[in-house]
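**Q** any chance you could fold what I've pasted below:
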Amino acid sequence: LTLPPVYSSTLDAGKLASVRRVVSAGDHCRVEDARRLARTADYYNSYGPTETSVCVTHYKVDPERAYGSRIPIGRPITGTSIYLLDERLHPVPEGVAGEICVGGAGLARGYLQRDGLTAEKFVPSPFAPGERLYLTGDLGVWLPDGNLEVIGRRDNQVKIRGYRVELGEIESVLEQHPTVGETAVIVREDDFGNKRLAAYVTAAETIDVEDLKTHLRARLPEFMIPPSFAVLERMPLTANGKIDRKALAAIVENAQTSEAAVLPQTPTQQTLARIWEEVLGVPRVGIHDNLFDLGGDSILIIQIVSRAREAGLKLAPNQLFDHQTIAELADVAVSAQPAEAAEAEQLAIEGPADLAPMQAWFFVQGFADPHHFNQSVCLEVPAGEFDAEAADGATRAVLAHHDALRLTFTERDGQWTAAYAPAGTESAFDIVDLSGVPADQQNAAVRAAVDRAQTGFDLAVGPLLTVRLLRLGDGQPSRLLFVAHHLAVDGVSWRILLGDFSTAYAQIARGDEVRLPAKTTSFRAWTARLAEAAPGVAAGYWLAPVSAALLPTDLPRADGANTVASAREVTRTLDADTTAALLQDVPRAYTTEINDVLLAGLVMAFREWTGSAELLIDLEGHGRDELVDYVDTSRTAGWFTSQFPVLLRTGDDAAPGAVLKSIKEQLRGVPQRGAGFGVLRYVSRDGATIARLETRPAPEVLFNYFGQAGRVLAPELQWALAGPVGGDISPRAVRPHLLEINGMVDDGRLTITWTFSEAFHLRGTIESLAARYETALRRLVDQCRTLTTPEYTPSDFPAAGLDQKSLDALVAKLNR
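**A** Down below sits the predicted model:
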């Protein structure tokens, strides 16, 4: 008896006593149907496209064997050869999926009057001169016992949320559910262009969709769980008895689905979803969508926490690392009652304060002109749209509200101390009218005005913020320049400061009283808590011996030559598609974060340049929450940054995926995301530990990823960025690193800026290194696109105690 598998479930084995052999072919058979029929007759699961004269493999089913989700199709019959090949027609190893290609005497000559299709599907055999292969389009794997298993169709592979998904894999697992009859999984596209899986099942009895999802989650990764299910009385079939998938797509709107189950249900979930959509810039967020899959990073997490507090929800940044979906996060979010704001100091802070780790680091460096070490932002103001009175009032409001901007620093006997000055009456806002300067001299006049703003701070007096309007006249847009000393701000602070300036400016312009959001934990309280926590910070990781070779240089090294004046830049920008893949696809594929991806590519590039498998590098983090619990700094300005050295190794395997997994594990091994180093080195009073840390080799490379620029600035600001103005740091200052690599995503494209000293390196050398880095990042993207399942590392399963080799073996076994 030969029949399509779809009819196997309808056969009554008790009425087939005279049947000695059953052969099914044409589609995959259900495991339980095959085992049931094999108990009363020889059951053969066969395989063979029409183009190969029907069957080319056979497999006899053992009714006592516990198969997985599929029945093998066996081995080639006599006169037939079977190959599993990759896209280049190279054989794939055992256990790796490849396209089933058939050779032998049974091949058809081709398609009647379709020469193009014939040439595409029937190709010369690379293994037997003069013979041909038929490319079936089916995907299969060789099993350890030498049998072949079909796992789906090449054209049935789809990409969902960056992963390659084999629809047949989901269908096979669904069929293992005891109440499920037939299954089909297709891909549907919503109004926003997002692709989502939709599953269809038949069942002899009432079936719970959530029960089906639980069944799948026990066997498949989350990205393979369809958000939409439909329970049908029967499957639509084509004329030859196969499931009609086009018909399924047409009837989906009338089916019973559970799509709403993935959308926000509770008020808390709805609030979080709205915040994620705004901050991450995605059109719709489901409650099971992963924060980092959507492009989240540590900088954006701070913004999410701040927005959540404004919406009445209290979260800590580390909670978003531990609970990466809205469904999980909503369970730990608590209501932020107005009374809780009173826990933070709402009045202006005055008096002495502890130095933060980076502030102490700054003074240890002994920079020339320490008053000239700033950060700046310049906005373009359309002509005729500026209210000087509102800008002056907004500047005063920001200075009064953000205490760190009123910090002062004094030196006595080589020791620097900090104190908060009271809010003064003098304004830090000024207008520089350049409208009368001749056009050919205006650029020089702007440069001079910027230099005066950059060099005008007095650390002993303060304040450490100045705002200048550069009025250019003749209908030209003006420039609104914000300059703050780095001792008072970090990258996260600018979103807060510019947002509050914008809010206060608009309120004053309307004639309203200035009302800024309540303060969060003060910078002074945070530094005090760090000092208290210092004795408990574990030092073992940081005291481990480290040795690293110096970077190669094009010119002889000379002390004091690496000045800011000698600094030059090389900038490269990736295209939007590659950037999106780096932000979302690669982190999803390797269950990791964007910083790990960027650093893996960096280590690969440096290995090509230096020939060394090791790179000693300084990294930076936002530093706001790693060591101090029960604080909320989401609306606090200050220099919270953590900077810490890490020795990264590529290992023996230089393949992109292996390097990424290795770098990910090394970074996961850094305690408290590196924040402990600065505390031990600059805040701790343990003289022995400080002395040992001082002897560590200093990294010559600094890497910093600033996140997505378009989402860091407050959305209420309507004035566009005018670009960098330069001159932030004194040209006489000696740079702490030979190479500084800064990354930022702007307008959907990743820009990497390499800063080097022309006293040590030629521009061509750095341009070549930057090109190597770009190539390495593209290799990581290409590698992730070959994966059909996520790649895991031991840190994904910390309780299991596995090393990478053991984990890889376990995952391979589970995937068979």
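**Q** make it CA atoms for all contacts and neighbour counts henceforth
**A** Will do.
**Q** make sure residue 682 is actually in contact with residue 362.
**A** No - at 10.2 Å, residue 682 does not count as touching residue 362 under the criterion of CA atoms under 8 Å.
**Q** and those two? Which one has more around it.
**A** Per other CA atoms under 10 Å, whichever of residue 682 and residue 362 has more neighbours is residue 682, with 21 against 15.
**Q** once you drop chain neighbours, what's closest to the more buried one?
**A** Leaving aside its sequence neighbours, residue 682 sits nearest to residue 357 (CA to CA, 6 or more residues apart in numbering; 5.5 Å).
**Q** so the one you found makes contact with residue 675?
**A** No - using CA under 8 Å, residue 357 is not in contact with residue 675, being 9.1 Å away.
**Q** shared neighbours, these two?
**A** Taking CA atoms under 8 Å, 6 or more residues apart in numbering as the contact rule, residue 357 and residue 675 both touch residue 642.
**Q** buried residues, stretch 585-602. List them.
**A** Buried residues in stretch 585-602, counted by 16 or more other CA atoms under 10 Å: 585-602.
**Q** residues contacting the residue nearest to residue 682?
**A** The contact partners of residue 357, by CA under 8 Å, 6+ apart, come to 642, 678-679, 681-683.
**Q** one more sequence to fold, the one below, so I can look at both together:
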Amino acid sequence: MTERSFVNTALLGRCYRSGDYVRELPDGALEYAGRRDDQIKIRGFRVEPAEIEIALRQQPGVVRALVLAPKGRDGRRLYAYVEGKTATETLRKQIGELLAGHMVPSRLVVVPEFPVTENGKIDRSRLTEAARRRPEIGELVVPAAPIECQMAAIWCEALDLDSVGVHDNFFDLGGDSMLALAVARRSAMLVNKPGLAPKLLSCITIAKAAEALTGADEYPEVSIDEEEADCPATFGQQGLWALQHLDIANPALVLPFVIRFKGDIALEAIADAIRQLLRHHDTFSLAVRLVEGRIRLCQAEPPIINVEKQVIAEVDLRAFLAGLATKSANSLIRLREVPIEIHLLSTSGNDGVALFMFHHIAVDGSSLPLIVSELVRALEGRPLEGGERAVRSFARWQQACFERSIWNSHKAYWDSQLGSLPDALTLPIDRPRPSRRSGRGMQVEQVLSARSTATVHRLARANSTTPFRVLLGLIGLLAHRLSGQGDVIVATPVSSRHQPSALDAAIGYFVNFLPIRFEFNEALTFSLLMQQVQEKVTAAQVHADFPIELMIRGLETDVAQSLTRLVVAQKLFTGLPQRAGAIELQEIELPRRAAIYELAIFVAETARDITLAWEFDSDLFDSSSIERFQGILDVLLNSAEESPSCPVGRLDLMMPAERAELLDSIDFSIHGTAAHGNLIGLFDEQASANPVAIAVTDSGEV
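**A** Model prediction:
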């Protein structure tokens, strides 16, 4: 027993932290739900393998089940091993109806009997060997040419297989569309050819993929001179700099991030870990400035750590942090020096708290879990990761691609999509749109019901797509129905960290926006809409290296900003809580009162439900209007499942409460007809009064 395993509580006194998870039943009893140390993360979601094993054991023909999560280059993947007699595809379909999409194993291995060790335990190593064997999908044709061998190595690593053939179908081997995109990009980087990625997505075999290499343009090799301090800013940073200076008083681009260090640790130890972080990553020593008419990255001193002298009472902590955050945001929007402020303070409970204020031009949302990981390494005395000159390397790489016309094929695609822009999206607003946005905003959270969450997963499976893409299509449909516009643009952000590969653990701003253009017509069904989503999002991701900033640079300001009136993004997880030895790092969330865009919807999928955080411009929308949009989206979701072949323009979008209110407001009584009492009597009366009048015509016939 160690001291950190005990905790003092106001209700129960001194308690032992067992690490068990329980759920409270309606009768007050506690049901064991697994252990904290058994949980794993899959694509940012906490997953309990035991829960998947229970679902597997409930299926016919299954005797025992074991779920493992080996870690590969592209993250952890769930592997399920089943003892019994059952068809793999049947079993996958059965558990797919019970579990959330991210909990369905990417590989199912059915064996007659689990192998065991001499001690009678399941021999996991032999099971793992069975999972890595190539499926029996036809004759194995071994790769021969050097490029085929290189491609096969990428496929084997991504699919976790011991061998693949040059004529094997990628999807028959266990691949999916998301993994195919990762493999395409990694293959492009392997041979340094950007033109490969678009072609590879349509090449389902290594043989065809190898042919697609011919004639592709090479990406430039970029090296940074150690003596070179300044360089052009990245195209994304240039866009943010221009946006901030158009709305110089708008604090929405400033991101607060608060970490509580719970345990016996001195503030100086926390400060030392933060200083290591600041020294290691170049984004913390770069200022974005206008130099001779060009926006450049300039070497600057890292931010100092402001240590607050007073100890803050727990009851006052959030209010104190909110006040600090507001004051800091108003300073950072000037972009004079490195746009970062750090405040460190102690609480009455002897915890350390660090308030990081980041302007997005220096740090994007994907950097937050990397910052947490780096702080954990520093506290534990381990070396930090990530390139020390990552931001400047990325900026130089982008500039070289632009100057050498490497992106011509990508530009041609975006020209075809955005060459003639549709009218700006006009959602129903509560107040006139001001000439300049203030940045004031609010958030309204929508937790989908268990029924609606299950519907999203069923639609994803039925259309061979992801829950996020289902919701992206539904939100585009919602915008179409609310605005009446047949041409709708929904923007979604993507990370550019795959270019170059050294950016995997880099901290900075590496974001590009993909405007997805939806086209609606009277014949478009929901099934066809899902096909459109798949095609357009996949194509946009293939061409995501091209900075969208270059497309909108020549547009009028209001036209350029109209591309991001509606933004849909996957919510990024901060990676907290985490432990660094005896210290636990926890996040303190501050209420957000700002909105970067007019309307942004952040989608978060957990093991239990799907949550949509609607962040909106409070100068335009009331929260009641956003809540109405949420209700309509839920109605559209269920209508889409009930009638996938119905034209989307006819799908029901009236909420039950609105329908009831409308029906209650209509007076269905017929006055002055007591003598007849029914429709037939009224018809006879009208015919007697007008005996020669035409009653009905059909195609010109009386």
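**Q** what's the TM-score once they're superposed?
**A** Aligned and superposed, the two chains score 0.58 in TM-score terms (TM-score structural alignment, normalised by the length of the second structure); 493 aligned residues with a CA RMSD of 5.2 Å.
**Q** please flag which of the contacts of residue 357 of the first structure sit within helices.
**A** Within these, residues falling in helices by DSSP state H are residue 678.
**Q** next, format the contacts of residue 357 of the first structure as TSV and append distance to residue 494 of the first structure.
**A** Formatted as TSV, these follow (distance: CA to CA, whole Å):
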residue	distance to residue 494 of the first structure
642	17
678	22
679	24
681	27
682	25
683	25
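**Q** quick check: stretch 687-695 of the second structure aligns to which part of the first structure?
**A** With TM-score structural alignment applied, stretch 687-695 of the second structure matches no range in the first structure.
**Q** stretch 472-480 of the second structure now?
**A** Aligned using TM-score structural alignment, stretch 472-480 of the second structure spans residues 599-607 in the first structure.
**Q** tell me the residue in the first structure aligned with residue 531 of the second structure.
**A** Alignment note (TM-score structural alignment): residue 531 of the second structure maps to residue 661 of the first structure.
**Q** in the strand or helix carrying that match, what's buried?
**A** Following DSSP states H and E, one finds residue 661 of the first structure within helix 656-668. For helix 656-668 of the first structure, the neighbour count (16+ other CA under 10 Å) marks 656-668 as buried.
**Q** can you list those in TSV and add distance to residue 36 of the first structure?
**A** Shown next, in TSV, are the buried residues of helix 656-668 of the first structure (distance: CA to CA, whole Å):
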residue	distance to residue 36 of the first structure
656	46
657	43
658	44
659	48
660	46
661	44
662	47
663	50
664	47
665	47
666	51
667	52
668	49
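**Q** tell me the one of these nearest residue 620 of the first structure?
**A** Nearest to residue 620 of the first structure out of the buried residues of helix 656-668 of the first structure is residue 667 (CA to CA; 12.3 Å).
**Q** so that closest one makes contact with residue 595?
**A** No - with contact defined as CA under 8 Å, residue 667 of the first structure does not reach residue 595; the gap is 9.5 Å.
**Q** strands of the stretch 301-450 of the first structure, residue ranges please.
**A** 313-314, 334-335, 351-353, 374-381, 407-412, 415-420, 429-433 (DSSP state E, counting those that start in this stretch).
**Q** next one: the first one to chain centre, how far?
**A** Okay, so that is strand 313-314 of the first structure. Centroid separation for strand 313-314 of the first structure versus its chain: 24 Å, with CA atoms, centre = their mean, to the nearest Å.
**Q** please apply the same query to the second one.
**A** In terms of CA atoms, centre = their mean, the centre of strand 334-335 of the first structure is found 27 Å from the chain centre.
**Q** tell me what that strand is packed against?
**A** strand 313-314 (3 or more CA pairs under 8 Å, 6 or more residues apart in numbering; DSSP states H and E).
**Q** again with the fifth one
**A** The elements that strand 407-412 of the first structure packs onto, with contact taken as 3+ CA pairs under 8 Å, 6+ apart, are strand 415-420.
**Q** the strand it packs on vs the second structure, average offset?
**A** Once fitted to the second structure, strand 415-420 of the first structure is off its aligned match by 2.7 Å on average (mean CA distance after the TM-score superposition for the first structure).
**Q** list of residues touching that strand?
**A** Identification of contacts with strand 415-420 of the first structure by CA under 8 Å, 6+ apart yields 349-355, 363, 403-404, 406-411.
**Q** pick the one among the residues you listed closest to residue 805 of the first structure.
**A** The closest of the contacts of strand 415-420 of the first structure, once distances to residue 805 of the first structure are taken by CA to CA, is residue 355, at 44.9 Å.
**Q** next up, the contacts around the closest one.
**A** Per CA under 8 Å, 6+ apart, neighbours of residue 355 of the first structure: 417-418, 527, 683.
**Q** what does it correspond to in the second structure?
**A** By TM-score structural alignment, residue 355 of the first structure lines up with residue 233 in the second structure.
**Q** same question, residue 703 of the first structure
**A** Using TM-score structural alignment, residue 703 of the first structure pairs with residue 567 in the second structure.
**Q** can you confirm that match is in a helix?
**A** No - the assignment for residue 567 of the second structure, made by DSSP: H, G, I helix; E, B strand; the rest coil, is strand rather than a helix.
**Q** what's around it, how many residues?
**A** 27.
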